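Colleague: Following is a predicted model, sequence given first.
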Amino acid sequence: AWSIIWGGLSGGMPILAGRVLGVGTIDWVGLMLAASVLFWIPTHIMTFSIRYHEDYQAAGIPTFASAYGFIKTRKIIAISSVLAAIAMGLSAYGIGIDIGYFRIMIVLSVGLLSLAAISTRNPSDKWNFGLFKYASLYMLGSMLLLAAVAF
């Protein structure tokens, strides 16, 4: 569990550093951008560790799922997905994204939250791996939308 937290914190530092470089100070938008990465990491990493659970077990590598079980892991994934979507939405608002781009962000977030909910309520390898893949597309799409505001 700690590796995910430390990894999420370190993963959020580049976007915070970029924001500080751009605006000259640490502000709430930069902190929300970093939080969006921090909360996105469990969705990305834990779905991967569920998919390859047997491989991790065979290699003797502990994972959150092996320590706490699949049910708790899926709940953490769902909660972190909600928090990531909220942090990303607040970041978009703070940056001043226009309503058209914000609607696209909402659609992306609904996709993430829907897959997280389905994966929690109806667990399967298919839904889990779909969420893993979509989480990456979600982050890419969200960041591209935020970057589009600058141009």
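Modeller: Nice, I can see it. This one's a predicted model, so the numbers in the text were calculated from it and none came from an experiment. Numbers count the residues shown, from 1 in each chain.

Colleague: contacts and neighbour counts: CA atoms only from here.
Modeller: OK.

Colleague: what's the spacing between the residue lying farthest from the centre of the chain and residue 2?
Modeller: Relative to the centre of the chain, the most outlying C-alpha is that of residue 58, 27.3 Å out, by C-alpha atoms, centre = their mean. Distance of residue 58 to residue 2, computed by C-alpha to C-alpha, to the nearest Å: 21 Å.

Colleague: Look up how far residue 131 lies from the residue nearest to the spatial centre of the chain.
Modeller: Nearest to the mean C-alpha position of the chain, by C-alpha atoms, centre = their mean, lies residue 40 at 1.6 Å. Going from residue 40 to residue 131 by C-alpha to C-alpha gives 12 Å.

Colleague: what does residue 87 give?
Modeller: Using C-alpha to C-alpha, one obtains 19 Å as the distance from residue 87 to residue 131.

Colleague: Between those two, tell me which one has more neighbours.
Modeller: Taking other C-alpha atoms under 10 Å, residue 87 and residue 131 do not tie; residue 131 has more neighbours (27 against 23).

Colleague: structure B:
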Amino acid sequence: MNNEMTSSEKMVTTNNIISDLKSILKLKVLIANILPVFTAFWLAIYITGSSFTEHLGLFLLTMIGSTLIVAGALLFNNWYEVDLDKEMLRTKSRPTVTGNFSLQAVFRTAVALTVLGLILMLFTTIEAAVYAFLGWFVYVVLYTVWSKRRYTLNTVIGSLSGAFTPLIGWAAIEPAFHIVPIVLFMMLFIWQIPHTFAIAIKRHDEYKAAGVPMLPVVHGIAFTKRQILVYIACLFPLPFFLSMFGSIFIVIATLLNVGFLYLAIRGFYTNNELKWAQQIFIYSLVYLIAFFLVMIIASLLV
């Protein structure tokens, strides 16, 4: 009997491992959290007139440290919510549910990544390390453990966690008491709420079956649509506080907000709420990437 794996079997095994890692680390969420760190670091370099090459070591410490901390927080979330993941279609294939990764291994890895990430962040600035820890604490303790299974405000609390990321990147260069990181903090906090509400509408039945008190489950989809509209409207003033990036940036950011608001208003006239929620979800991702990329490009052109 041949006990050796064929090349095709090895390929399948490797692909399965990669797929499991992407799932448990929530790769898209991880990237969405690290992009603001990079953007804020870059903008702090621009505003202070510093040289990126002179801060290359600091940049690597900031990016690696923050990535490890975010990854640690996401692993803690997977470890703690394995019972909920079993009840939801989109999470049933996570390795913590299938047993491909043991819960003990996931927990230990989460601790190790968090501790290592915080140690690396301490080699940047104390302020940046504090923001990184606060983001981790809000997501793991206040969101995952305390509020998600109890209150509809879990979305607001979870959004606060992600909003710390630009403060991390900026504070690695200089104190974050500056209009740019403050506006980015506010933008991310506000942006995440309609983004998450769209997911909650898409997965309404799954959240209801799992007993998670998401806003559309508790107060209905119509109420959630109104909340999405309100939060998107709150994004409109923010680009005007960033006039140092030029009028082109303000125009593009405002157009992004107009598109977001237009989609939100369409939600009141649609017969296909799942399709509409998917459109809001996709647009919100495009919005986030475009907003930060335009800021980076504007800093190069101004």
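Modeller: Yes, it's here. For clarity, every value in this text was computed on a predicted model and none was experimentally measured.

Colleague: ok, and the closest non-adjacent residue to the counterpart of residue 77 of the first structure in the second structure?
Modeller: Here residue 77 of the first structure is matched to residue 228 in the second structure, going by TM-score structural alignment. Of all residues not flanking residue 228 of the second structure in the chain, residue 194 sits nearest, at 4.8 Å (C-alpha to C-alpha, 6 or more residues apart in numbering).

Colleague: Verify the stated contact: that neighbour with residue 234.
Modeller: No: Residue 194 of the second structure lies out of contact with residue 234 (C-alpha atoms under 8 Å); the separation is 11.0 Å.

Colleague: Who has more neighbours out of these two?
Modeller: Neighbour count, other C-alpha under 10 Å: between residue 194 of the second structure and residue 234, residue 194 has more, with 27 against 14.

Colleague: roughly how far is the helix or strand hosting residue 75 of the first structure from the heart of the chain?
Modeller: Using DSSP states H and E, residue 75 of the first structure maps to helix 70-95. Its chain's average C-alpha position is 6 Å from that of helix 70-95 of the first structure, according to C-alpha atoms, centre = their mean, to the nearest Å.

Colleague: If you count neighbours, what's buried in the helix or strand following it?
Modeller: Sequence-wise, the next helix or strand beyond helix 70-95 of the first structure is helix 99-121, with elements assigned using DSSP H and E. Under the neighbour-count criterion of 16 or more other C-alpha atoms under 10 Å, helix 99-121 of the first structure has 101-102, 105, 108-109, 111-113, 115-117, 119-120 buried.

Colleague: helix or strand right after helix 99-121 of the first structure?
Modeller: Going down the chain from helix 99-121 of the first structure, the next helix or strand is helix 125-149, by DSSP H and E.

Colleague: contacts for that following helix?
Modeller: The contact list for helix 125-149 of the first structure (C-alpha atoms under 8 Å, 6 or more residues apart in numbering) reads 40, 43-45, 47-48, 50-51, 88, 92, 95-98, 101, 105, 108-109, 112, 115-116, 118-119.

Colleague: try 6 Å this time
Modeller: Residues outside helix 125-149 of the first structure that contact it (C-alpha atoms under 6 Å, 6 or more residues apart in numbering) are 44, 47, 97, 115, 119.

Colleague: Could you provide these in TSV, with additional columns for distance to residue 16 of the first structure?
Modeller: Formatted as TSV, the contacts of helix 125-149 of the first structure follow (distance: C-alpha to C-alpha, whole Å):
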residue	distance to residue 16 of the first structure
44	20
47	25
97	18
115	28
119	31
